[in-house]
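Asker: Could you look at this predicted model? Sequence included:
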Amino acid sequence: MISLRYTAPGLLHWFTSLALAFCSATLLPTAVAYDCPDTAPDDASVEQLAERVAAWDEAYYQRGERLVEDALYDQARQRLERWQVCRGKRSAATPHEPGGPLHHPVAQTGLSKLDDQASLARWMQRRQAHSLWVQPKVDGVAVTLVYERGQLVQAISRGDGERGSDWLPHLRQAPHVAQRLTAPYPARVVLQGELYLRLGDHVQAEHGSAGARSAIIGLMARHAWQTEDAERVGLFVWDWPDGPAGMQQRLDRLAAWGFEDSVAMTQAVTRAEEVATWRQRWYRGALPFATDGIVVRQSQRPDAEAWQAAAPAWAVAWKHPAQQAMAEVRGVEFRVGRTGQITPVLRLMPTVLDDRTIRRVSLGSLAQWQRHDIRPGDHVTIRLAGLTIPQFESVLTRREPRPPLDAPDPAAYHPLSCLRLSPGCESQFLARLTWLSGPDGLDMAGIGEGSWQRLIDAGLIEGLLDWRILDPAQLQQAHGVGDVRAAQWHARFSAAEEQSLTSWLVALGMPSVAPEALQDASGTLSLAELRQRAVVDWRAQPGIGEVSAERLAAFFHHPRISEWLDTLSDSVAR
């Protein structure tokens, strides 16, 4: 067994030397001229966001821990800088790490980041005279490898781009990092690339980074490796600074030396649409490593001696769609569902997630809102759940003083509340109508929430069954309803009268119950018999507990429900 003990100073040295390697090629922000809002952010929000960003920086640069995704970090830092500049304060500088004891033979450059395909198209348009190539942006740690006479003699962490730490002792044990190059080879070869955690069929869109970057950081920080540690480390070569002038010639030699993955995933492109296709393929397809975007490179670059530890003009990054983002809350809506459940919904400033614009996110329950007490002006983090549904994650900042917000009283809403339209009942009443006409109710094709809202706005409906007495002429009083649509709606309403008794009961809000529990002793469905049942009678039915029995009895004995049941035709009631 090889000892894995650490000394505190040694561990800190490893983590600090890894800091810039933490980003395979550092994404460098460009200067921004901010448009300041008419209303300045409150002091509390600025202080809270500054503290949050500082905590992320401390974890990232001092302990090698990545607490948030890059997209959220970039967004939060840019928001903080905007607030500080607009308040007349100097924005906080982005932390940088010291280099290590070894000089890079060729400086490790950074990368500028483009926001979208249109920006990439403009970048490529300015480089039409050059051949361009796209690669996945591997999510690991950057490294420089030096081969002399075909033998690996140096492995240097990125550090500050000019100097880094010695990783050769570790990489001499890594079976997936070439120790010797196959002849022919120049006397000296300098390769730049990415050490990554080897994964099996990793799909970035489904699994995210899966902690891969943190894991490789941890491996490189260990004083000694076991055999299984060395097996987990892979290498992606993304450049050969002192190699042949043309990319294809460089790729041919890399292929001969055994860097097949690097060669297979470096593809020639001429249009931004091609790059977007590769980005989607690598984002949604299986790869042996985690990625966080793509990189587009020119084939022709300056001589290696001219490279600097800064973003070059000949390469650029386009990150994967963000799956976690910071969003400002514009308002909070409280939607009351058909059964009286209250669902708070956050109205957000437009926020992009996975190339989609998100404007609303549900909190799921009133208890969730009460727990977090989210108000307009707060900033929250959201992410996509199951790749499709936006989901609230946490509160980043809270506006002070807290804006007033009237939340509904949960005691006022239940399965039998809001059977008629009245103040405070707008949401639940509309939900009842939508359920009534839906496929689980009376199945009125083409009659949905928007249809009912038009009839409500026109003052044509105040009770759940008022639509039964409307004629086509009255229906045309609703906004946007002409004679053709009025005739269609009237036909749907008339057809609903012929639906089965069970469909009517479900449409009116009867609690869910097995069909056999509705039958009498002779196996017949009788409305008269159902209306006579007490709680004890419902409780005697198989599969019905005390709560369900009480709700069923309350439904059939409710005065307004009874009034509606009286109006059903004999053919339906039987």
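Answerer: Ah, there it is. Numbering: from 1, shown residues only.

Asker: CA only for contacts and neighbour counts going forward, please
Answerer: OK.

Asker: Whatever helix or strand Leu195 lives in packs against which elements?
Answerer: If you go by DSSP states H and E, Leu195 is part of strand 188-197. With contacts taken as 3 or more CA pairs under 8 Å, 6 or more residues apart in numbering; DSSP states H and E, strand 188-197 sits against strand 141-148, helix 212-221, strand 233-239.

Asker: Name the stretch among those that sits most buried.
Answerer: Ranked by mean neighbour count under mean count of other CA atoms under 10 Å, those are led by strand 141-148, which reaches a mean of 24.

Asker: what about Glu231, how many neighbours?
Answerer: Residues lying near Glu231 (other CA atoms under 10 Å) number 16.

Asker: Next one for the comparison:
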Amino acid sequence: MQRFSGLLLIPFMGQLAAQASCPNWSDNEAQQQLEQLNQQIQHHNQLYFVQQKPVLSDHEYDALAKQLQVLSDCFPTIQLSEGTPQRLEPDSNGNRKIQHALYMSSLRKAESEQDISEFLKQVFSASYHSGVMLQPKIDGIAVELVYEEGKLTTASTRGDGIKGNNILAKVKAIPTIPHEINALYSKIVLHGELFVRLDLWDNKGNIKDNYSSARHFVAGVIHSKTPEISALEVLDFFPWTFWTGTPAKSLSENVNELYTLGFPLPTQFTEPVTSLEDVIKKRDLLQKQADRLPFLMDGIVLKVNSAAQQLAMRTSIQYPYWALAWKFPPETAVTSVQDIDFKVGRTGNITPVLALKPVELNKQNITSVSLGSLDNLKSKDIAIGDQVAIALKGSANPVFSKVVFRNPQRKHPKQPEPEQYNSFTCLSLAPGCEEQFIARILWLVRRLELLGLDEPIIRKLVSNRQLQSLKDVLTLSKEQLQEAGSSREQAGYYRSAIALTGSQPMGQQIRALSIPYIGKARSAKLGKAFSDWDSLLQAKDKELQASAGVAEWTILPLRQFLQTPENQALIKTLKQLNHRQ
């Protein structure tokens, strides 16, 4: 895996600026925004390449880099400071730079299935094609090995593609890389990925503790002045370019020859693909098998098999046109915070909710994510305008991951006062009470199994002031329901459900009121001990304690809650419905 400055990323399809509208900023504002983002990227470059302690995933980093490229295209006259040098690796440890035998280019990145489809169509349209091969996109560091007369003579990191750090002594300490091979050719140049063998890495607890992950371990070891031999012993090499000076007929032929030279991995992990569906199937299978493979992967690479077709499709200074990388679906998505809303629950708990610029993750369109509590909002320091990373919990529920970029013009929202809400507040509609009141209505409706009254209808009824108290839930007419958006059939179901409310178990009715400190189990016990509302309201403290296990300190709030005018009105309506049964 290699990181570039955002200004060097080259997507497969068109210019990024065409994919997004440019902000309406003044020159000063644009300078400030771009420079702040640029400094953030340079900071993460330093964490990744020099300190080997990154805090962003590759996808999160790429999102920042792409954003900088888009904005730079929007404001081409803006000059940014270089900050940390735009390089791919540190060279401060004294490693000598050496010239590569062959230029080490990058790979184009596919952004969608359409990119893959167009690539396959281009390859298969040639009458002389011999197919497309798929290999894993291994996550390590790119290196060049050169064998002369069968002996390993140089080894270097990718560097700038022309020169890289000399790592020959370290590579010779890696047991899986042969010092000598059959001298079939006078000179053999291999480009490939140096990576951590995960099966060996798992047994290196004393070494791995200093690194955030296996991918950063290999970079740290190779860039170290004096790496431990035991650290080098867990590394391996996957060659993906094989040059001898004598043209090969195909990639598959190269793979077979690499096997005879002592590099077996390409033979195990190179396979043909015949269609887009085949590519998707094999990509998904590789991702599912990731925890059983000896290396980290972040996607797949498609390559033209025929050497003649590779030549015909050409190679630029940036990348070969006959190869295409396609990363696995990201585990996180990066988007911007457009607003921060505050939801007040039925018991008065306040939950901040980030309103997000819509982003797709695992085929889900995500527009909001909950932060759980005001403490989380404060501790994570999130504001409107920030860039945040979102993940999926259990592949289903979106959750906040981290702040990726704090906008210099970020705005903190006005927060509600926690003291304003509790278990006794908002039992009826009042200024500032809409959210908690709606939450109470939703709880009541669901616990009483009143079908046909969902949240949008409830909000419309509250907005029309046709729901102003808890008891109003049980007195709504069909006409009111239909005016709020219910169908005639739904309104009929709801009225029928109200008529049956009196037959609901007493414990269920108690639970529906959301009495403080009285949960599901205690509601059931109270319902079993007291068959109607009058007997519960008249019960002595000792009866409540003995029959339902109500703690002494909760009896007073229980009585106070049931004696509120709003709950008295609701209980009166429930009693009337009970008497009709």
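Answerer: Yep, it's here. Nothing here was measured: the structure is a model prediction, and the numbers come from that model.

Asker: Please state their TM-score.
Answerer: The TM-score (TM-score structural alignment, normalised by the length of structure 1) is 0.82; 541 aligned residues with a CA RMSD of 3.7 Å.

Asker: So for Pro37 of structure 1, which of the helices and strands packed on strand 188-197 of structure 1 sits nearest?
Answerer: The closest of these to Pro37 of structure 1 is helix 212-221. By CA to CA, the value is 36.7 Å.

Asker: can you give me the angle that closest one makes with strand 141-148?
Answerer: Put simply, helix 212-221 of structure 1 runs at 50 degrees to strand 141-148, going by axes from the mean of the first three to the mean of the last three CA atoms, to 10 degrees.

Asker: Tell me, how many residues neighbour the alignment partner in structure 2 of Thr109 of structure 1?
Answerer: In structure 2, the residue paired with Thr109 of structure 1 is Ser105, using TM-score structural alignment. Using other CA under 10 Å, Ser105 of structure 2 is surrounded by 17 other residues.

Asker: Kindly report the same for the one 5 residues further on.
Answerer: Per other CA under 10 Å, the neighbour tally for Ala110 of structure 2 reads 18.

Asker: Next: the one 5 residues further on.
Answerer: Neighbour count of Asp115 of structure 2, defined by other CA under 10 Å: 16.

Asker: same question, Trp83 of structure 1
Answerer: Trp83 of structure 1 has 23 neighbours, counted by other CA under 10 Å.

Asker: show me the contacts for the aligned partner of Ile350 of structure 2 in structure 1.
Answerer: Residue pairing (TM-score structural alignment): Ile350 of structure 2 is matched to Ile342 of structure 1. The contact partners of Ile342 of structure 1, by CA atoms under 8 Å, 6 or more residues apart in numbering, come to 334-336, 365-366, 410.

Asker: returning to what we had before: quick one: work out the angle between the strand holding Leu195 of structure 1 and strand 141-148.
Answerer: 150 degrees.

Asker: Strand 188-197 of structure 1 vs structure 2, mean deviation?
Answerer: Compared with structure 2 after fitting, strand 188-197 of structure 1 deviates on average by 1.7 Å (mean CA distance after the TM-score superposition for structure 1).

Asker: got the buried residues for that strand?
Answerer: Using 16 or more other CA atoms under 10 Å as the test for burial, strand 188-197 of structure 1 gives 189-197.

Asker: Could you list every helix and strand in contact with the helix or strand that it is followed by?
Answerer: Using DSSP H and E, the helix or strand that follows strand 188-197 of structure 1 in sequence is strand 202-203. Secondary-structure packing of strand 202-203 of structure 1 (3+ CA pairs under 8 Å, 6+ apart): strand 286-287.

Asker: Does anything pack onto the strand it packs on? Which helices or strands?
Answerer: On a contact count with 3+ CA pairs under 8 Å, 6+ apart, strand 286-287 of structure 1 meets strand 202-203.

Asker: how near is the closest residue to Ala210 of structure 1 other than its chain neighbours to Tyr283 of structure 1?
Answerer: Using CA to CA, 6 or more residues apart in numbering and skipping residues adjacent in sequence, the residue nearest Ala210 of structure 1 is Ala290, 7.6 Å away. Remark: distance between Ala290 of structure 1 and Tyr283 of structure 1 (CA to CA, to the nearest Å) = 9 Å.

Asker: Neighbour count: the two, which is higher?
Answerer: Each of Ala290 of structure 1 and Tyr283 has its neighbours counted (other CA under 10 Å); Ala290 has more, 29 against 24.

Asker: After alignment, which residue of structure 2 pairs with that one?
Answerer: Using TM-score structural alignment, Ala290 of structure 1 pairs with Leu296 in structure 2.

Asker: Its match is in contact with Asp139, isn't it?
Answerer: Yes - counting by CA atoms under 8 Å, Leu296 of structure 2 touches Asp139, with 5.3 Å between them.

Asker: who touches both of the two?
Answerer: Overlap between the contact sets of Leu296 of structure 2 and Asp139, as judged by CA under 8 Å, 6+ apart, is given by 195, 215.

Asker: show me where the stretch 301-450 of structure 2 has strands.
Answerer: 323-327, 332-344, 350-361, 364-370, 387-393, 397-405 (DSSP state E, counting those that start in this stretch).

Asker: List just the one of the ones you listed that sits closest to Ala529 of structure 2.
Answerer: Among the strands of the stretch 301-450 of structure 2, the nearest to Ala529 of structure 2 by CA to CA is strand 332-344 (32.9 Å).

Asker: for that closest one, packing partners?
Answerer: Using 3+ CA pairs under 8 Å, 6+ apart, the elements in contact with strand 332-344 of structure 2 are helix 58-74, strand 350-361, strand 387-393, helix 434-447.

Asker: Measure the mean distance from the first one to structure 1 post-superposition.
Answerer: Superposed on structure 1, helix 58-74 of structure 2 shows a mean distance of 2.8 Å to its aligned residues (mean CA distance after the TM-score superposition for structure 1).

Asker: any idea how far that helix is from the chain center?
Answerer: Its chain's average C-alpha position is 17 Å from that of helix 58-74 of structure 2, according to CA atoms, centre = their mean, to the nearest Å.

Asker: which residue is nearest the centroid of structure 2?
Answerer: By CA atoms, centre = their mean, the mean C-alpha position of structure 2 lies nearest to Thr332, the distance being 1.4 Å.

Asker: Tell me which residues touch it, please.
Answerer: Going by CA under 8 Å, 6+ apart, Thr332 of structure 2 touches 59-60, 361, 389-392, 401.
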